[in-house]
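> Pasting the sequence and the predicted coordinates here, then a few questions.
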Amino acid sequence: MEHFESKAAIEAYIRALGLPATILRPVFFMDNLLHYADAEGERLVELPVLPDRPMQLIATDGIGRIAAHVIDHRDDYLGAELEIAGDELTFAEVAGIHEKVTAVPTRLVPLPIEGDEGRVRPGRRLNRGEAEVGAGDGKAVVAAVAHTLESAGHPGQLGRVGRRRRFMSEVFYSHARLYDLMFPGGGPAVDFYRAQANRQGGRVLEIACGTGNKLIPIASDGHPCVGLDFSSDMLAEAQRKADERGVAVEWTQGDMRAFDLGRTFDFVFITANSLLHLHEAEDLVSCFRSVRRHLAPGARFIFDVFNPNVRLLAGADGVRRTRESSSFTDPDRGNVSVDVAETYDAAAQVTRGTWHLSTDSDPDFVVAPLEIRSIFPQELPLLISLGGLRLIERFGDWSGRPFAMDTPLQLCICESA
């Protein structure tokens, strides 16, 4: 639809200017439903929608609240592209709510849908609870939908949006197939974790499993495996890859800071710097405590994070540079160049980056924030201890070389304290 395409063109123009920006993409406005005229004693809502197809809605005051929050916390949201919704209802349900609140008989009149019905609204479908705010401006339909949200346990969740955004670079991981092309997996990390799983035996849990690059090979060795990840997009791709290889893995969506799977495991691991999406010390400790609750007697917990190089961190000057090691070939798009601009927040120990994926014909077709914490060698054992774990060994690389200040990794072997 032309007005959606114009919005995409505006976003592309903003990116081309290189302006620091946060893009909010609201779904259908609830307030639109207030402007339909009555006809012969009833209200007719005429829209090009299917009566029983759920559609996501948001009140304009909800958009304003999110925008105000983003402005007040601009550093947390700079470079983000957030799709926001307040509720998901069919228009048959909307008509029923409107009639109940206003006592005006209300009827949906579906108009012809031109082209792909999926283009009735822009953007992907949000998961319920993602970037939600409560509605409610005192007007009939908007107030009724706000009441529906509150009854369902979804009242104004603006605070939770900010909380989630601060530790999880969700936009970056919403492109699971492209992620695998940038980071194809394999190599010594897979060999290491596979060997550790075989040594431990029993049940295996990978936290922040992504698309399963390490867990699927472990499952193929015959271990019962569970993969936990925050991103539904990554889990869907992991499921597809496991099915393709004929490997059984239980994939579950959850928050690594606080999860309860109702069972214990003989081997638990977090790899590829995934732990560094947790920026606050309390979140790291909470994650470690959740891990401890899931460790069987004699179990091992292993994770790897990079060893911070102060010189490299200080060199993060915000200049956009091509990262040749991450550039790749997409079967559909051809050669994809990856540019990254990063700054380092020393007080927070967080590197704040923006990743740009481009082809010659489609510059910046993905622009995604990625924020990664640094955990320095002396603070890491303390965080582990506060989480109820004991650090047994710390290696500096995948070969098992002892950790030293010049080694690239902190590869930590832990057990319950």
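Cool, got the structure.

> For the rest of this, base every contact and every neighbour count on C-alpha atoms.
Fine.

> Which secondary structure state does the residue nearest to His175 when sequence neighbours are not counted sit in?
Leaving aside its sequence neighbours, His175 sits nearest to Asp233 (CA to CA, 6 or more residues apart in numbering; 7.1 Å). Assigned with DSSP: H, G, I helix; E, B strand; the rest coil, Asp233 falls in the helix class.

> Could you do Arg199 as well?
Look at Arg199: counting by three-state DSSP, its state is helix.

> Check it against this one:
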Amino acid sequence: MARDGYRGTAARFYDVHAREFDRDGAAFYRRLASDADGPALELACGTGRVYLDLLRSGVDVDGLDRSADALSVLRENVDADGRSPTVWQADMTDFAVDREYALVYCPFNAVQHALTVGDQLALFRCVSDALAPGGRFVFDVFVPSFEVICEEYGDWETKSVRFDGEPHEFRTRTRIVDEVEQRFEVTNELRDADGNHLFEESFPLALLPKPHVGLLARLSPFDDWHVDGGFGGEPIADGDETQVWTLETAE
């Protein structure tokens, strides 16, 4: 189980292929951070898919991630164009900062790595402590779909990809691992053309339906919150695939 995030070859592979999994979220968070009235902090910044675009455009943005290897890849990417990132290794359920942020954001389901209610509330408290008065915490998680879970979970999905200039086979599988605790696991594997395993990593995550996140918000230090059904700002409705939450502190 990869409790410390992507490691080694997996971090480099994620850096190359992460944009394939984007659901319009990267552009959404870039707009938010660019428009924020103060600095921004990205949770689970990884290899810099969102973070580096903001840094290169002059946004005052910091980042944290629990994967030391992912942050190493981010710094290598920055070295290529001479930028100076402010990123550090930390768990988003247990971190502290020495400045106040106008915006804290967490893209691409990463909040779901907080597995327990205790972890989730700790994350919300850490973010609240990091925000300036009137600051916002914005994140997205998917809407659990019974149809997708029943029809697709448990099966391996295999596709051919190019990595380091050579053809590889990438396999991924999502499966429910604890029905009572509402947890699932994503396993990723990469093999080269000769069938050699380059990495296999599994990540446990929490299913977070809208009522659950709403209760977390009520128990958190935040003063106001709302949820949209995607990145376009429309109220969430049946059939939406993405929950975009905005939690706000008082002025």
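Noted; the coordinates are in hand. Bear in mind that the values here come from a model prediction, so they are computed numbers and not experimental data.

> what's the TM between chain one and chain two?
Taking TM-score structural alignment, normalised by the length of structure 2 as the basis, the two superposed chains have a TM-score of 0.89; 247 aligned residues with a CA RMSD of 2.1 Å.

> quick revisit: show me what the residue nearest to His175 of structure 1 aligns to in structure 2.
Matched to structure 2 by TM-score structural alignment, Asp233 of structure 1 sits across from Asp69.

> Asp304 of structure 1 now?
When the two structures are superposed using TM-score structural alignment, Asp304 of structure 1 falls opposite Asp140 in structure 2.

> Run a quick check on that match versus Cys106, I expect a contact.
Yes - with the criterion set as CA atoms under 8 Å, Asp140 of structure 2 and Cys106 qualify as a contacting pair; they are 7.1 Å apart.

> Give me the more crowded residue out of those two.
Applying other CA atoms under 10 Å to Asp140 of structure 2 and Cys106 shows that Asp140 carries more neighbours, namely 24 against 20.

> before we move on, which element is that one in?
Secondary structure assigned from DSSP states H and E places Asp140 of structure 2 in strand 131-142.

> chain center to that strand, what's the gap?
Using CA atoms, centre = their mean, to the nearest Å, the distance from the centre of strand 131-142 of structure 2 to the centre of the chain it belongs to is 13 Å.

> again with stretch 66-73 of structure 1
Average the C-alpha atoms of stretch 66-73 of structure 1, do the same for its chain, and the two points are 19 Å apart (CA atoms, centre = their mean).

> what's near enough to touch the residue nearest to the spatial centre of structure 1?
Here the mean C-alpha position of structure 1 is nearest to the C-alpha of Glu170 (CA atoms, centre = their mean), at a distance of 2.6 Å. The contact partners of Glu170 of structure 1, taken as CA atoms under 8 Å, 6 or more residues apart in numbering, are Ser231.

> what about it, which SS state?
Reducing the assignment to helix, strand or coil with three-state DSSP, the entry for Glu170 of structure 1 is coil.

> So the counterpart of Glu393 of structure 1 in structure 2: helix, strand or coil?
Taking TM-score structural alignment as the criterion, the aligned counterpart of Glu393 of structure 1 in structure 2 is His226. Using three-state DSSP as the criterion, the local structure at His226 of structure 2 reads strand.

> okay but His226 of structure 2 is in contact with Ile236, surely?
No - taking CA under 8 Å as the contact criterion, His226 of structure 2 and Ile236 are not neighbours in contact, 9.6 Å apart.

> Look up which helix or strand the residue lying farthest from the centre of structure 2 falls in, please.
Note on structure 2: the largest C-alpha distance from the chain mean falls to Asp194, namely 32.4 Å (CA atoms, centre = their mean). Asp194 of structure 2 is part of no helix or strand, with elements assigned from DSSP H and E.

> Map it onto structure 1.
For Asp194 of structure 2, the equivalent position in structure 1 is taken to be Ser361, counting by TM-score structural alignment.

> Structure 2: helices as residue ranges?
Applying DSSP state H to structure 2 gives helices spanning 8-17, 25-35, 51-56, 68-79, 117-130, 146-152, 210-219.

> Reformat these as a markdown table; add distance to Arg162 of structure 2.
Compiled in a markdown table, the helices of structure 2 are given as follows (distance: least, CA to CA, whole Å):
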| stretch | distance to Arg162 of structure 2 |
| --- | --- |
| helix 8-17 | 9 |
| helix 25-35 | 23 |
| helix 51-56 | 23 |
| helix 68-79 | 18 |
| helix 117-130 | 36 |
| helix 146-152 | 25 |
| helix 210-219 | 37 |
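
> Of all these, which one comes closest to Glu181 of structure 2?
Nearest to Glu181 of structure 2, of all those, is helix 117-130, at 10.1 Å by CA to CA.

> Provide the aligned range in structure 1 for that closest one.
Taking TM-score structural alignment as the measure, structure 1 aligns residues 281-294 with helix 117-130 of structure 2.

> how close does the residue opposite Pro167 of structure 2 in structure 1 once aligned get to Ser169 of structure 1?
Correspondence of Pro167 of structure 2 to structure 1, assessed by TM-score structural alignment: Asn335. Taking CA to CA, to the nearest Å as the criterion, Asn335 of structure 1 is separated from Ser169 of structure 1 by 24 Å.

> Give me the more crowded residue out of those two.
A side-by-side neighbour count of Asn335 of structure 1 and Ser169, using other CA under 10 Å, places Ser169 first with 20 against 14.

> thinking the more buried one is in contact with Arg373, fair?
No - taking contact to mean CA under 8 Å, the distance of 11.8 Å between Ser169 of structure 1 and Arg373 leaves them out of contact.

> which residues do those two both contact?
Once CA under 8 Å, 6+ apart is applied, the residues that Ser169 of structure 1 and Arg373 both contact turn out to be His277.

> And for Ala206 of structure 2, nearest residue in space, chain neighbours not counted?
Spatial nearest neighbour of Ala206 of structure 2, chain neighbours left out: Arg183 (4.5 Å); criterion: CA to CA, 6+ apart.

> typed the wrong thing, it's Ala189 of structure 1
On the basis of CA to CA, 6+ apart, the spatially nearest residue to Ala189 of structure 1 that is not a chain neighbour turns out to be Trp398, at 6.5 Å.

> What is the burial count for the alignment partner in structure 1 of Ser34 of structure 2?
By TM-score structural alignment, Ser34 of structure 2 lines up with Asn198 in structure 1. Burial measure for Asn198 of structure 1: 15 neighbouring residues, criterion other CA under 10 Å.

> cool, and the one 5 residues further on?
The number of residues packed around Arg203 of structure 1, counting by other CA under 10 Å, is 20.

> ditto for Pro308 of structure 1
Other residues within reach of Pro308 of structure 1, judged by other CA under 10 Å, total 20.

> doesn't Phe376 make contact with it?
Yes - look at Pro308 of structure 1 against Phe376 with CA under 8 Å: they come within range, at 6.3 Å.
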